[in-house]
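Visitor: this one's structure only:
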C-alpha cells in the first residue's frame, strides 16, 4: 500500500521531468526568422518553457492570435522533423524517483501542456512510459493550442479515474505558476521544484518548494523509499 497521503501523483514535464531547452531555442529562432522578426534572446529562453506556446507567441513574441497559431504549427513541424525526444535531457534523479513512486504502488500521470504525442515520445525514448497509469498532454492538433494546464489536469484525472485510480487526493509536481494556477481550479496541491524554469516568485500558492529530488522524495514517499 502507498505510504504517502497522496492517492496519485501528477507530473508536469518540461522543467520538471525533462529539460528540452537545447531544442527549443533553435526552433524558436527558425520560426521568428521565417517571419523576418527579431529572434528571442537566449537569456529569455526560460520564459518560453512551460506555458502553452500559443500564449508565449502572443505574450512574448508580440503576435496576434492568428499569427501565433500559425507560428505554433511551424514550431511543431520543426519538432516533428527533429524527433520529439531529440535534444531532451532528463533531470538527474527524477527518472529514479518516478520508478520508485511506481514501485511503491502510487499511480502516476503526466499533466503537461506539451502536445501529448511529444510527451509520449519522450517517455518511450527514456523507457519510462510503463511507470505511468496515464499519459496526458495537450491535444496534438490545432485544438490543443488553446489548452492550458487546467484542461490537461482534467484529462489526467479523468483517465486515471477511468483506470480505477483513486483521484481523491492528487498532488501535482511542477515548476511554473501555470501549474499552480491550473491546479487551483481543482483544489489540487502543488509541489514546486526549483530545478525547472520558473522564478522563485512563481512558487506562491504551492504547498511546498523543493530544491532537490531528495527533498521531493521525502514529500511523496515519506518513508524515503
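Guide: Great, that's in hand. All values derive from a computational prediction rather than experimental measurement.

Visitor: Could you use CA atoms for every contact and neighbour count after this?
Guide: Fine.

Visitor: got the contact list for the longest helix along the chain?
Guide: When the chain is parsed with DSSP state H, its longest helix is helix 65-82. Outside of helix 65-82, the residues within contact range by Cα atoms under 8 Å, 6 or more residues apart in numbering are 27-28, 31, 53-55, 57-58, 142, 145.

Visitor: Could you turn the buried ones of those into a ChimeraX selection?
Guide: For anyone working in ChimeraX, the buried entries among these, judged by 16 or more other Cα atoms under 10 Å, can be selected with:
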select :27,28,31,53,54,55,57,58,145
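
Visitor: from the contacts of helix 65-82, which ones fall inside helices?
Guide: 27-28, 31, 53-55, 57-58.

Visitor: any idea which of these is closest to residue 116?
Guide: residue 53 (13.7 Å; Cα to Cα).

Visitor: The closest one and residue 45: what is the separation?
Guide: 12 Å (Cα to Cα, to the nearest Å).

Visitor: how about this protein, which residue sits the furthest from its center?
Guide: Most distant residue from the mean C-alpha position of the chain: residue 36, 29.9 Å away (Cα atoms, centre = their mean).

Visitor: Assign that one to helix, strand or coil.
Guide: coil (DSSP: H, G, I helix; E, B strand; the rest coil).

Visitor: Save the ones in helices among the contacts of helix 65-82 as TSV, and put in distance to residue 166 too.
Guide: What follows is the ones in helices among the contacts of helix 65-82, written out as TSV (distance: Cα to Cα, whole Å):
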residue	distance to residue 166
27	39
28	40
31	42
53	32
54	33
55	33
57	37
58	38
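
Visitor: take the one below as the second:
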C-alpha cells in the first residue's frame, strides 16, 4: 500500500530566511519619507508575517488609511531597492535550511510549499536568488489571499496538491503562522530562531530550535 502524500508548508521571513535587516531598513525608509516616527525594532518584528496593509494598520492605527497606504507603497519600493543593492545577502537562509529542504524534497511522497506574507515578486526573486527553483510545488503569497492568520493560504495549498489536513504541516516563527495552522485544521510546528518569542507560539503542536530537528518532528507527527 502506497504512503499518502504529505504537504510541508514553510513561512519565509524568520523561518527560511533572516530578512530582518531588509525589513527594518525598508520600514525605516518608508516612515522617514512621511516624516513619521519610526517604530522600534521589536514593534517592527512583531508584525512580520502579516500582509503589509494589516501590518501598517497595526503599527500606526492612528494614521489615516491614505497615509497607511503610502507607507505600504514606500516600504515596497525601499525593500525592492535594498534587495537589488544587497542581493541575497539581504535575506540569507538560516543554517540547515537548504540541507533539510533538499532532504525532504528527496522523499517521494513529500511535497513542499510556501505560505508567506511576501509578494509574488518578492518570493519569486528570493527563491531564484537562492537557487531553490523546483523545490516548492505550491507558493501562496499575500497578493492572492487575506492576511494570516486567515486559513486561505493553507486551504489553497491543500487544494492544489490534493493533500488531506491530517497530512499537512505548517512551519513558522510567528503566532500568525501557528494561528493560521490552527484555523486550517493542520499541525503547526513553531521555530524559535525567528522573530516572535516562544510564548507567542502557543498554538503550535510542537516547537523546534534548529532546522535539523525538523525531519524528526515530522516523523513523530506522522508515525
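Guide: Sure thing, it's come through. Predicted model, so just to flag it, every value in this text is computed and none were measured.

Visitor: Can you pull the TM-score for these?
Guide: TM-score of the superposed chains, computed with TM-score structural alignment, normalised by the length of the second structure, equals 0.85; 213 aligned residues with a Cα RMSD of 2.3 Å.

Visitor: Okay, helices next: where are they in the first structure?
Guide: 21-34, 45-48, 53-59, 65-82, 94-103, 116-125, 149-162, 177-184, 213-220.

Visitor: Show me which residues of stretch 39-50 of the first structure are buried.
Guide: Applying 16+ other Cα under 10 Å to stretch 39-50 of the first structure flags 39-40, 46, 48-50 as buried.

Visitor: repeat for stretch 20-28 of the first structure
Guide: 20-21, 23-25, 27-28.

Visitor: Then stretch 90-108 of the second structure?
Guide: Here stretch 90-108 of the second structure shows 90-91, 93-94, 97, 100-101, 104-105 as buried, counting by 16+ other Cα under 10 Å.

Visitor: can you give me how far it is from the chain middle?
Guide: Computed by Cα atoms, centre = their mean, to the nearest Å, the chain-centroid distance of stretch 90-108 of the second structure equals 15 Å.

Visitor: Go ahead and confirm residue 209 of the second structure touches residue 189.
Guide: No. Contact criterion Cα atoms under 8 Å: residue 209 of the second structure and residue 189 do not qualify, at 10.5 Å.

Visitor: So for these two, which residue has more residues nearby?
Guide: Comparing residue 209 of the second structure with residue 189 by other Cα atoms under 10 Å, the one with more neighbours is residue 189, at 24 against 12.

Visitor: Aligned against the first structure, show me the partner of that one.
Guide: If you follow residue 189 of the second structure across to the first structure using TM-score structural alignment, you land on residue 191.

Visitor: ok now do that match, which residues does it touch?
Guide: 171-174, 206-210, 216.

Visitor: tell me which of the residues you listed are still there in the second structure?
Guide: For these, the contacts that are reproduced in the second structure, applying both residues aligned by TM-score structural alignment, their matches' Cα atoms under 8 Å, are 171-174, 206-210.

Visitor: now those in JSON lines, with neighbour count and distance to residue 133 of the first structure?
Guide: Shown next, in JSON lines, are these (neighbours: other Cα atoms under 10 Å; distance: Cα to Cα, whole Å):
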{"residue": "171", "neighbour count": "23", "distance to residue 133 of the first structure": "15"}
{"residue": "172", "neighbour count": "24", "distance to residue 133 of the first structure": "15"}
{"residue": "173", "neighbour count": "26", "distance to residue 133 of the first structure": "16"}
{"residue": "174", "neighbour count": "32", "distance to residue 133 of the first structure": "18"}
{"residue": "206", "neighbour count": "22", "distance to residue 133 of the first structure": "24"}
{"residue": "207", "neighbour count": "13", "distance to residue 133 of the first structure": "24"}
{"residue": "208", "neighbour count": "16", "distance to residue 133 of the first structure": "25"}
{"residue": "209", "neighbour count": "19", "distance to residue 133 of the first structure": "25"}
{"residue": "210", "neighbour count": "17", "distance to residue 133 of the first structure": "25"}
